[in-house]
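> here is my input, please return the structure:
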Amino acid sequence: MKSQVSVIKDQRYSLSIEKDDRETFVKFTVIPSSYALKSVVNFLLLIVLNSIAMKTCHDKLELPFYKAVMLRLAIFVVTSMFLRKPTIESMTVIRNYGVEVTKENGLVVCPNSWIQPWIQRSDFLARDLIVDVIINEGFVKNQQVIFYLAILVREAKRLTLLFSVCAL
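Coordinates of the predicted model:
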């Protein structure tokens, strides 16, 4: 089973469309244009913050070796959780079954493929639960009008927003 991939680029994001020969699925993936730049900036910021924290811990606190190592590790973990890669969103339409919506927000310290099960959030919406797919407009803070894509799900209290990377 071969798949065909096409890419559409915009100023703020790039859209990748992938489908197989038998057309059983179509996958739309949105990656922000600034993905690489923001990842590098967050990685450098992570290094700087951890360097400052380690220097401060070494100079100001006189801790035993194992406590100093544990404190440095804790600071590294906390800063790694806050300084993340931008979100990659995808929607896979599976013919006769439904739609899978996936968001991936990776860590800057390692490639996404290494930790994918932990950073990827997927929701599957069965075909019989989907009422409609809509393109709607909404207002944001600066009285701007934005257009967004959403799925109306039966008995859900909220819309399922697709590709929020593009909406804002």
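> make it CA atoms for all contacts and neighbour counts henceforth
OK.
> buried residues in the longest helix anywhere in the chain, which are they?
Across the chain, the longest stretch assigned as helix under DSSP state H is helix 35-60. Neighbour counts over helix 35-60 (16 or more other Cα atoms under 10 Å) mark 38-39, 42-43, 46-47, 50, 53-54, 57 as buried.
> compare with the first, here's sequence two:
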Amino acid sequence: MTQTTFTNTTSERRKKYTIEIEREINDNYVKIQITPNGLRKKQFINCIIVIIFNSWIMLSSHTFFERFASYTIAVKSLMFLTSCMTLKNPTIETLTIFKNYGIQTSDVSGYSVLPDTLNNMICSPRTIFVPRDRIVDVIINEGFVRECQVIFYLAAIVRGQDKMKLLFSRNRPRLVDQKTIYNLARKCLYLKREPLLVE
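Purely as a prediction, here's the structure:
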């Protein structure tokens, strides 16, 4: 039985997120994960909001509930469940590149009021695999947002699709990290050795 060993595992903390890169020998497999900073703090704040809101709902004798006098418990329970499901954790995004096979993107958020084990069971990651033969190229593109601000984003051009497949659309890594991901993706996806275009 062979065991996969990673020659290089790096983790760097930025202002808004932490990027973690795992690289296998010969870069046959590269996994890049971006986790928003302050994840536990945001979970805690969301839980406090849910507790305060539901305490107010359960203890209040608001005129809103007088309309549903016979269904008060059902209405309050429904509002409790709705408030619990509204506040979600920040999204953790992962890009996995398999040498000459393709790329796999996944993202998971989960609910703030649930522990991690239940979140992993209920909120399974949304995973998309794009085979190598459908990937035309991986690019760093620029776009314009409000007030003519220019942003850079990573994307994969997929054959047969009108729109590009955005990579890390929720967390939007800095340009320096995008360049690193771009170089790793190009090295992993293509058999022939190509010069790294971005430094």
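> gap between the longest helix of the first structure and the chain center?
Averaging C-alpha positions (Cα atoms, centre = their mean, to the nearest Å) puts helix 35-60 of the first structure 22 Å from its chain's average.
> which other helices and strands contact it?
helix 65-82 (3 or more Cα pairs under 8 Å, 6 or more residues apart in numbering; DSSP states H and E).
> and the helix it packs on with helix 35-60, angle?
150 degrees (axes from the mean of the first three to the mean of the last three Cα atoms, to 10 degrees).
> show me what helix 65-82 of the first structure is in contact with.
Residues from elsewhere that reach helix 65-82 of the first structure, judged by Cα atoms under 8 Å, 6 or more residues apart in numbering: 46, 49-50, 53-54, 57-58, 107-109.
> helix or strand right after that helix?
strand 88-94 (DSSP states H and E).
> coming back round to it: mind putting the contacts of helix 65-82 of the first structure in TSV, distance to residue 67 of the first structure included?
Output for those, formatted as TSV (distance: Cα to Cα, whole Å):
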residue	distance to residue 67 of the first structure
46	21
49	19
50	16
53	14
54	12
57	10
58	11
107	25
108	25
109	23
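> wait, which of those residues is closest to residue 147 of the first structure?
Nearest to residue 147 of the first structure out of the contacts of helix 65-82 of the first structure is residue 107 (Cα to Cα; 29.2 Å).
> so is the residue lying farthest from the centre of the first structure in a helix, a strand, or just coil?
Residue farthest from the centre of the first structure, counting by Cα atoms, centre = their mean, is residue 62 at 39.6 Å. Put simply, residue 62 of the first structure is coil when judged by DSSP: H, G, I helix; E, B strand; the rest coil.
> any idea how far residue 101 of the second structure is from residue 133 of the second structure?
Applying Cα to Cα, to the nearest Å, the value for residue 101 of the second structure to residue 133 of the second structure is 8 Å.
> what about those two, which has more around it?
A direct count of neighbours by other Cα atoms under 10 Å for residue 101 of the second structure and residue 133 places residue 101 higher, at 17 against 12.
> residue contacts, the residue opposite that one in the first structure once aligned?
Matched to the first structure by TM-score structural alignment, residue 101 of the second structure sits across from residue 97. Going by Cα under 8 Å, 6+ apart, residue 97 of the first structure touches 126-127.
> look up how far residue 25 of the first structure lies from residue 97 of the first structure.
Counting by Cα to Cα - residue 97 of the first structure and residue 25 of the first structure are separated by 10 Å.
> and what of residue 141 of the first structure?
Using Cα to Cα, which is the criterion applied here, residue 141 of the first structure is 37 Å from residue 25 of the first structure.
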